[in-house]
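In: Generate a structure from the sequence data that follows.
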Amino acid sequence: MGATYSLGLPRGKGPHAVGCTDVMVGRSQKSLFFRLFYPCISQEGAERPFWIPRYEYYCGLADYMNMNRKWCAPLLSMTFGSCRIPVSWDAPLKLSNKKYPLIIFSHGLGAFRTVYSSVCAEMASRGFLVMALEHRDSSASATYYFKRESEASDIPEAPVQEEWLSYREVPKDQKEFHFRNPQLHQRANECLRGLKLIRSISGGKAAVNLLPTDFDLSSLKDNVDLSRAAVMGHSFGGATSILALVKEAQFKCAVALDAWIFPLENTLYPKVTKPVLFINTETFQTVDSVAKMKKICSLNDETKIITVLGTVHQSQTDFTFLAGNLVNRVFRTRGTIDPYEGLDITNQAALAFLQKHLQLKEDFDQWDGLLEGVGNAVIPNGPLQKSSM
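Out: Below is the predicted model:
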């Protein structure tokens, strides 16, 4: 693309204004940390949150990219530091006569809870409650939790201390699968714990958010449709969504964005009997990974694979909109397709699939053709290439 500036994150195109807040429940590495996107009451002049919330995440991104923190973190901060997400921070939940279906979203390697804000905000604008997790398995470029200064203290107001977790490379003496597979199970279990937390809050149980916020978690009570829950994720998060679908009966379907399917064990494939939508980019997948997706397809007629032409692996992240030409050239954050068009296709296919398998009464079925690979810039099945990982 010829533009020499950042493009900016798209707003959700659905009928609802979108709010978001951060939630951390629990005081250990096993705590749950996520960004919640939800339909909100429209707020004039509401605060727009920064896309990257803390400087530590720039340091984490530098580490993940194997670059020196001293120059890379300030450069990333200069590039992205002023970027904000076009949603209303801490706005009140919009109460409706129908409950909101739930999506739990899992990020990819080296990402964190805010990197998929475009997808999450679009889903919230269409009437979903979206929990974007920040995983604690050392696959996030950075994350943190609070630990008690005194382990004996169970008082909610007790002083707490921030503890940061860094991204971990595969140890040199270990095979990648043996390192990544336990991480995958931890991530899927975090998705299950996320669902359990929302079930608990929706049922009226109080949850203490350790982060300063004006959002009232108890407003979710009786407003979440837990009979309509799906799991979604990108790359490592795509594989996480498939495993979570197998582990949790309450998840009805999964949307796997350019899934990095390698860490899934072979014994798992026959168990993926519920519908999965694989939305692949043109350049990331291999013959082996597409063959594994087809194996999953053979178990359920409703499982679909489509490829969005002109896209690269980062096309399904916010980087595709925010990286200028230099960053794009170095890290291939954009393909040949217009990034807004590429994301529209991804979102519309996901919405059509969710309507079908969560039995929603919306107008998302207008995009059903995409699920068969019919439309501009989309083909059925995997990308046409012969490389291997």
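
In: When you work out contacts or count neighbours from here on, use the C-alpha atoms and nothing else.
Out: Noted.

In: Tell me where the stretch 101-250 of the chain has strands.
Out: 129-133, 142-148, 160-166, 224-234 (DSSP state E, counting those that start in this stretch).

In: So which bits of the shortest one are buried?
Out: When neighbours are counted by 16 or more other C-alpha atoms under 10 Å, the buried residues of strand 129-133 are found to be 129, 130, 131, 132, 133.

In: Hmm, residue 208 and residue 218 touching each other?
Out: No: between residue 218 and residue 208 there is no contact under C-alpha atoms under 8 Å: 10.0 Å.

In: more neighbours, these two?
Out: The neighbour count for residue 218 versus residue 208, taken as other C-alpha atoms under 10 Å, is higher for residue 218 (16 against 12).

In: Next, the distance between the ends of stretch 92-103.
Out: This stretch, stretch 92-103, spans 19 Å end to end (C-alpha to C-alpha, to the nearest Å).

In: for residue 7, helix, strand, or coil?
Out: coil (DSSP: H, G, I helix; E, B strand; the rest coil).

In: List the residues that contact it.
Out: 321, 322, 323, 324 (C-alpha atoms under 8 Å, 6 or more residues apart in numbering).

In: Touching stretch 297-312 from outside, list them.
Out: Outside stretch 297-312, the residues touching it (C-alpha under 8 Å, 6+ apart) are 270, 272-284, 293-294, 296, 332-337, 342, 345-346, 370-373, 377-383.

In: Let's see this one next, to set against the first:
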Amino acid sequence: MVKEPEAMGQAKKTKQLRWWNPRRLPLPKGPYVVGCVDVMTGSSASGCFIRLHYPTSLRDAKAHKRNWPKWFMGKDYFEGFVDSMNLNPPSAQYIKLILGGIKIPAVWREPPLGRGVTPGEGEESPGSADEKCKGGARGPPPPPLDTLPVAFLSHGLGACRFSYSTICLEMASRGFVVVAVEHRDHTACSTYYLVPEESGELRREHLEFWKLEKKEYTLRNRQAHLRSAEIRRAVDLMEDINEGRPVHNLLDPTFPFQDFQGRLDFSKAVIIGHSFGGATTLLSLAKDPRLRIGIALDAWMYPVKRVADLPLRLSTQPILFVNMQYFQKRHNLDEMRRLLEMATSPEVVPEGTPSPERRVVTIRHAIHEDQSDSAYFIGWPFGIVVGQQSVAPSPLVSSVNTRLILQFLSKQIDSVDLGEHERFLAKWKWLLKEGLPAEEDKGECSTSDSGSEVGSTTS
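Out: All right, here's what the predicted structure looks like:
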């Protein structure tokens, strides 16, 4: 273990990683340029609302920046974001000024990479642009993709479908189709569904964020089950797309879903969730056998704190927990410990059967928000306004977090480059602590209450 003074000396050397760009999130580092599109099915809250991220045949993301979507998608989302964070009006206006123009470096509505198509084919300006472009076009064109692994993402309390775009972009730039679900259980900062009217127009029905000022297990547990049902509907939707069944997207009826037909690989389908989404991840693994791999980011265990909530098939499902040192509390870690001990009990794992990988990693000197896109706003000026800053640079923590996800998946899915991620993580190993803290070790835990997430940006 690296000594604390040496670790802090390393932290001083990473000042250049306090990345902030008033125009965009960072470009992903994988070989494919990412496309994205919103999909909404059904005319009620029980429908499905997702954002798809996927590899495209483009080679130069920057050449298509006019088609990058804004991070904030309208007034309702901004107001919900402000409300969920309890920002006062002056702070809200400042945040709107700073964040209002930030874009996501993914090409809106670009068709997916075709079967057997090499990225760059058909573009007007290949050649030297390939060598200069970063974020989805490094060096020679990457190989074509016939199959695409699928991952589903569940957001935290007060977040929404675009709050984890950095993670989605990195995975999609490496060949994944990432399905970011926007939950309609009143935990999103804002969401809506479309209702047809007699005139033929579609009317928005807004669902506001519910704020609680005290512990409320009954409601949070019910919301966790609603969220899990929404994940299952998203899996159903992606299976329909893969099977070529008709899908009516209320937001974009002309998008070419047929380009995904027969190519989505569900054999090792991944579910990822942050905070409340971490609880949703565990519950979804317990309920849906189509989900094979779980990644829980700073999981908030309170909504599923009873063992009966999680009858997980833990003898077959690899699970990664990535925790932030300044969020996890004793109660939360005790629930994780009990869950992992249950997974290795003789009643769950038959004799002679190897247990799947189950790993817990804590990123030291890091806060809860570092696992969302907020990591790229918190260092400056965002963190000054809301009073939330890591000791370690938040962009660095975000990169380490994403690499841990990709490293874990590389051991389960052959399409991910293991060596690349292990080399990156070895460079920053002083930030990582393996395993759960010992029960008597209180120094690795925050001391604040773990029953509620009120006040956290994306819990």
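
In: picking up where we left off before, turn the contacts of residue 7 of the first structure into CSV, including distance to residue 34 of the first structure, neighbour count and secondary structure.
Out: Output for the contacts of residue 7 of the first structure, formatted as CSV (distance: C-alpha to C-alpha, whole Å; neighbours: other C-alpha atoms under 10 Å; DSSP: H, G, I helix; E, B strand; the rest coil):
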residue, distance to residue 34 of the first structure, neighbour count, secondary structure
321, 22, 24, helix
322, 22, 20, helix
323, 24, 23, coil
324, 28, 20, coil
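
In: Kindly reformat these as CSV containing distance to residue 203 of the first structure.
Out: What follows is the contacts of residue 7 of the first structure, written out as CSV (distance: C-alpha to C-alpha, whole Å):
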residue, distance to residue 203 of the first structure
321, 38
322, 39
323, 42
324, 45
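
In: Between the residues you listed, which sits nearest residue 162 of the first structure?
Out: The shortest gap between residue 162 of the first structure and any of those belongs to residue 322, at 29.0 Å (C-alpha to C-alpha).

In: Which residue of the second structure sits opposite that closest one in the alignment?
Out: Structural alignment (TM-score structural alignment) places residue 322 of the first structure against residue 377 in the second structure.

In: Not counting residues beside it along the chain, what's closest to that match?
Out: Nearest residue to residue 377 of the second structure, sequence neighbours excluded (C-alpha to C-alpha, 6 or more residues apart in numbering): residue 20, at 6.5 Å.

In: what angle do the longest helix along the second structure and strand 264-274 make?
Out: In terms of residue count, the longest helix belonging to the second structure (DSSP state H) is helix 217-243. Orientation note: helix 217-243 of the second structure sits at an angle of 160 degrees relative to strand 264-274 (axes from the mean of the first three to the mean of the last three C-alpha atoms, to 10 degrees).

In: which residue numbers in the first structure go with helix 217-243 of the second structure?
Out: Counting by TM-score structural alignment, helix 217-243 of the second structure corresponds to residues 177-203.

In: Buried residues of that stretch, list them for me.
Out: Within stretch 177-203 of the first structure, the residues that count as buried by 16+ other C-alpha under 10 Å are 180-181, 183-192, 194-195, 197-199, 201-202.

In: Now do the contacts for the counterpart of residue 279 of the second structure in the first structure.
Out: Matched to the first structure by TM-score structural alignment, residue 279 of the second structure sits across from residue 239. Neighbouring residues of residue 239 of the first structure by C-alpha under 8 Å, 6+ apart: 184, 233, 256, 259, 260, 261, 263, 264.

In: Same list, those residues, but as TSV with distance to residue 158 of the first structure and secondary structure please.
Out: Below are the contacts of residue 239 of the first structure laid out as TSV (distance: C-alpha to C-alpha, whole Å; DSSP: H, G, I helix; E, B strand; the rest coil):
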residue	distance to residue 158 of the first structure	secondary structure
184	33	helix
233	35	strand
256	40	strand
259	41	coil
260	41	coil
261	42	coil
263	39	coil
264	40	coil
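
In: Of those residues, which are still contacts in the second structure?
Out: Shared with the second structure under both residues aligned by TM-score structural alignment, their matches' C-alpha atoms under 8 Å, the contacts from the contacts of residue 239 of the first structure are 184, 233, 256, 259, 260, 261, 263, 264.

In: What lines up with the third one in the second structure?
Out: Alignment note (TM-score structural alignment): residue 256 of the first structure maps to residue 296 of the second structure.

In: Now that its match has come up, it's in contact with residue 278, right?
Out: Yes: taking contacts as C-alpha under 8 Å, residue 296 of the second structure lies within contact range of residue 278: 4.4 Å.

In: These two - which one has more neighbours?
Out: Applying other C-alpha under 10 Å to residue 296 of the second structure and residue 278 shows that residue 278 carries more neighbours, namely 31 against 26.

In: From residue 45 of the second structure, how far off is that one?
Out: 22 Å.

In: Cheers, nothing more for now.
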